[in-house]
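J.: I need the structure of the sequence given here:
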Amino acid sequence: MKIAFYGSSLVSAYWNGAATYYRGLLRALAEKGYDITFYEPDVYDRQKNRDIDPPEWCKVVVYEGNVESLKRATEQAATADVVVKASGVGFEDDFLLEQLLRDARPEALKIFWDVDAPATLAEVRGAPDHPLRGALAKIDMVLTYGGGDPVVDAYRFIGAQECIPIYNALDPQTHQPVPAEPRFTADLGFLGNRLPDREARVEEFFLDPASRLSDQTFLLGGSGWQDKPMSQNVNYIGHVSTRDHNAFNVTPKAVLNISRASMAENGFSPATRVFEAAGAGGCLITDYWEGIELFLKPDEEVLVARDGRDVADILAGLSQERAKEIGQRALQRVVAEHTYAHRAETVDLLFRRHAENLEAAE
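T.: Alright, predicted model coming up:
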């Protein structure tokens, strides 16, 4: 079965938080026998900042950031059994969706795969004439990487025939325990780019605890924080390549996950970072969001903070021994239940069910 997948980027994680999700899930689907081509535009300097080579398990087609190149790319959808348009591709997203629905074969399974459903839904709610509203009638299913019932209900309300969450997970081939690296030594580490929907929560959950705990060290990685006021015990190291994420997650006593505000409000939206940290055996402190117990058990496999004071209290009372125990329990849980191989089983069933329904209708 051939899949034509149109997304932001598979080969570059530069300003592209969906890269890990794409890689883990599509690799798992390829291992199940799917023939996958990933189409991505050459925008935002992603191609200049590749962190992996095109993989053997997926063909990667990079098209130029202009309309003519986009049209040539979407024409290739006519050869696919499954056509996927992801959210947030980054170049002419609405036009890309329109072209794909035009170029895909009538019998092909057509999917809108939303990797940031809260943002997409907020945009659609504010625009009664949003192109996605009209397109949903031609789309067979919406898949999302999180959101639970609030997102499912919202998508059905605006016209989706079917909406199913396919959650983030662990890719054991890229995220696993590694030796600690001295450059990442800290009591608490946080890795994330500076984004408007996240900044206030980073202040509350990371920078404020740092100012309270002057005797502890904090490590901040990610782009855009260079002019952000922070206490002297915060070591800002800028962009951290994906090849260093395992060491970043396992070296500090604990690492912090901070959901964007919209993700926390919807719940059931574990960030990629949750599984990356657990997969490395790191001790994770996360902000609270509804549904976390479906993925990791609070106080045993993950530590949960409702505000910055909680983070400070947890960190002040956390021993190295307990941190290691929590990290090991989290690793065991995600390997047993939350890998991309598990997620691919669900996706494979959805694809096969659609194919069976088509055959029955003929």
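
J.: make it CA atoms for all contacts and neighbour counts henceforth
T.: Will do.

J.: show me where the protein has strands.
T.: Using DSSP state E, the strands of the chain run over residues 2-6, 35-42, 59-64, 82-86, 109-114, 141-144, 163-165, 188-191, 218-221, 234-238, 254-257, 284-287, 303-305.

J.: Following up with a second sequence; could you model it the same way so I can compare the two?
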Amino acid sequence: MNIAFYGSSLLSSYWNGAATYYRGLLRELAAYGHATVFYEPDAFDRQRHRDIAPPDWCAVVVYEATEDGVRQVLSQAARADVVIKASGVGVFDDVLLTGILGHARSDALRIFWDVDAPATLATLVQDESHPLRAALPHLDLVLTYGGAEPVAAAYRTQGAARCVPIYNALDPMTHHPVPLDPRYRADLTFLGNRLPDREARVDALFLMAARLLPTQRFLLGGAGWNDKPVPPNVVKLGHVPTAAHNALNVSARAVLNISRDSMARTGFSPATRVFEAAGAGACLITDAWEGIELFLKPGEEVLVVHGAADLAELLGELTPERAAAIGAAALRRLRAEHSYKRRAAQLHALLLQAMARRRAVCAA
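T.: Sure, this is the predicted structure:
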């Protein structure tokens, strides 16, 4: 099938945590013969911070973040068998959403792909006039990158005909073990952009643990933290490009995952960092959220903490040997059960089923 995909960015992970998710899925989806064109705006300085060159498994069109630029790329939707609008493009989101419905052919699949479903659903509850509310009954499918049945049920309540989670996963071509890098040696590393619904959790867990362990070294990576007050044993790295993720992850004794507020409340929403860190063989520590055991086994493949004191105590006891064993176990689990190859197989089957239903409707 020919797929038109309107998203934030495939080429840059700068202020764009979904980049590796898109890359892993679309690369594997190409193996099924699907041809995807990814449309991304020239916005938020992302094109100056590209992580990858345009790949051979997906065409990329970068358009001006203007009304005229959006109109031009939306006109291309009529050529596609599948038209996808992802959440969080960042500019003209509402125009893109209504535009795909207006420009897609009657026999084409219309899909909304939500990479931040808990937050989106909270907005829908608060705003009865949100454009997505009106669009949902006209969409063939809503895809999310987490949330399980709670999110799927909530979307059905809002009017979606069908909602299916396509979880984050490991892309072993991008995230894998590498030699240690002395620049990134640390007792604990956290990588994540500074966002309003994450910052308080970073304060309460990561930075508080650093204060409790003043002799240990902590690394804070991600965009937006440059003016954040931190303890003296915390080193701020700024944006870390995808190519440096593996060295960053393997060079720390442990890597911390901190969920955003909405995802922690909903559960079943593993962040991309979970798979990226564990996929490099790092010892992953995560804050507690429902459903973690579906992806990694607590105590053996991941360590789960419930607060800064808990985290500080764990770090005080965590030996390099145990950390290495946990990282190795997690890597084995992800390679066996949670690869993007498996996710793409699920997505391919979904597209075929949805297309069969769409064609039956058109033929009736």
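
J.: Superposed, how do the two chains score by TM?
T.: Here the superposed chains carry a TM-score of 0.98, computed using TM-score structural alignment, normalised by the length of the first structure; 362 aligned residues with a CA RMSD of 1.0 Å.

J.: would you turn the strands of the first structure into JSON lines with mean neighbour count and distance to Asp103 of the first structure?
T.: Below are the strands of the first structure laid out as JSON lines (neighbours: other CA atoms under 10 Å; distance: least, CA to CA, whole Å):
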{"stretch": "strand 2-6", "mean neighbour count": "23", "distance to Asp103 of the first structure": "12"}
{"stretch": "strand 35-42", "mean neighbour count": "22", "distance to Asp103 of the first structure": "14"}
{"stretch": "strand 59-64", "mean neighbour count": "17", "distance to Asp103 of the first structure": "17"}
{"stretch": "strand 82-86", "mean neighbour count": "25", "distance to Asp103 of the first structure": "10"}
{"stretch": "strand 109-114", "mean neighbour count": "22", "distance to Asp103 of the first structure": "11"}
{"stretch": "strand 141-144", "mean neighbour count": "22", "distance to Asp103 of the first structure": "17"}
{"stretch": "strand 163-165", "mean neighbour count": "23", "distance to Asp103 of the first structure": "23"}
{"stretch": "strand 188-191", "mean neighbour count": "26", "distance to Asp103 of the first structure": "40"}
{"stretch": "strand 218-221", "mean neighbour count": "24", "distance to Asp103 of the first structure": "42"}
{"stretch": "strand 234-238", "mean neighbour count": "18", "distance to Asp103 of the first structure": "42"}
{"stretch": "strand 254-257", "mean neighbour count": "26", "distance to Asp103 of the first structure": "40"}
{"stretch": "strand 284-287", "mean neighbour count": "26", "distance to Asp103 of the first structure": "43"}
{"stretch": "strand 303-305", "mean neighbour count": "22", "distance to Asp103 of the first structure": "47"}
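
J.: Tabulate these (a markdown table), appending distance to Arg27 of the first structure.
T.: Shown next, in a markdown table, are the strands of the first structure (distance: least, CA to CA, whole Å):
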| stretch | distance to Arg27 of the first structure |
| --- | --- |
| strand 2-6 | 12 |
| strand 35-42 | 9 |
| strand 59-64 | 11 |
| strand 82-86 | 15 |
| strand 109-114 | 16 |
| strand 141-144 | 17 |
| strand 163-165 | 18 |
| strand 188-191 | 25 |
| strand 218-221 | 27 |
| strand 234-238 | 29 |
| strand 254-257 | 25 |
| strand 284-287 | 26 |
| strand 303-305 | 30 |
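
J.: Nearest to Gln320 of the first structure among those strands would be which one?
T.: Among those, the nearest to Gln320 of the first structure by CA to CA is strand 254-257 (8.8 Å).

J.: Nearest residue to Leu303 of the second structure in space, please, no chain neighbours.
T.: The shortest distance from Leu303 of the second structure to any non-neighbouring residue, by CA to CA, 6 or more residues apart in numbering, is to Ile285 (4.6 Å).

J.: ok, the one you found - contacts?
T.: Contact analysis of Ile285 of the second structure by CA atoms under 8 Å, 6 or more residues apart in numbering lists Ala254, Val255, Leu256, Asn257, Val302, Leu303, Val304, Val305.

J.: 10 Å instead, please
T.: Neighbouring residues of Ile285 of the second structure by CA atoms under 10 Å, 6 or more residues apart in numbering: 188-190, 254-258, 274, 277-278, 298-299, 301-305, 311, 314-315, 323, 326.

J.: before we move on, back to that, compare the strands of the first structure and give me the one nearest Ala330 of the first structure.
T.: strand 284-287 (8.5 Å).

J.: With the second structure overlaid, report how far that closest one is off on average.
T.: Its matched residues in the second structure lie on average 0.3 Å from strand 284-287 of the first structure after superposition (mean CA distance after the TM-score superposition for the first structure).

J.: Pull up the aligned stretch in the second structure for that strand.
T.: The alignment of strand 284-287 of the first structure onto the second structure (TM-score structural alignment) spans residues 284-287.

J.: So what's the gap between that stretch and the chain middle?
T.: 16 Å (CA atoms, centre = their mean, to the nearest Å).

J.: Check stretch 205-216 of the first structure too.
T.: 27 Å.
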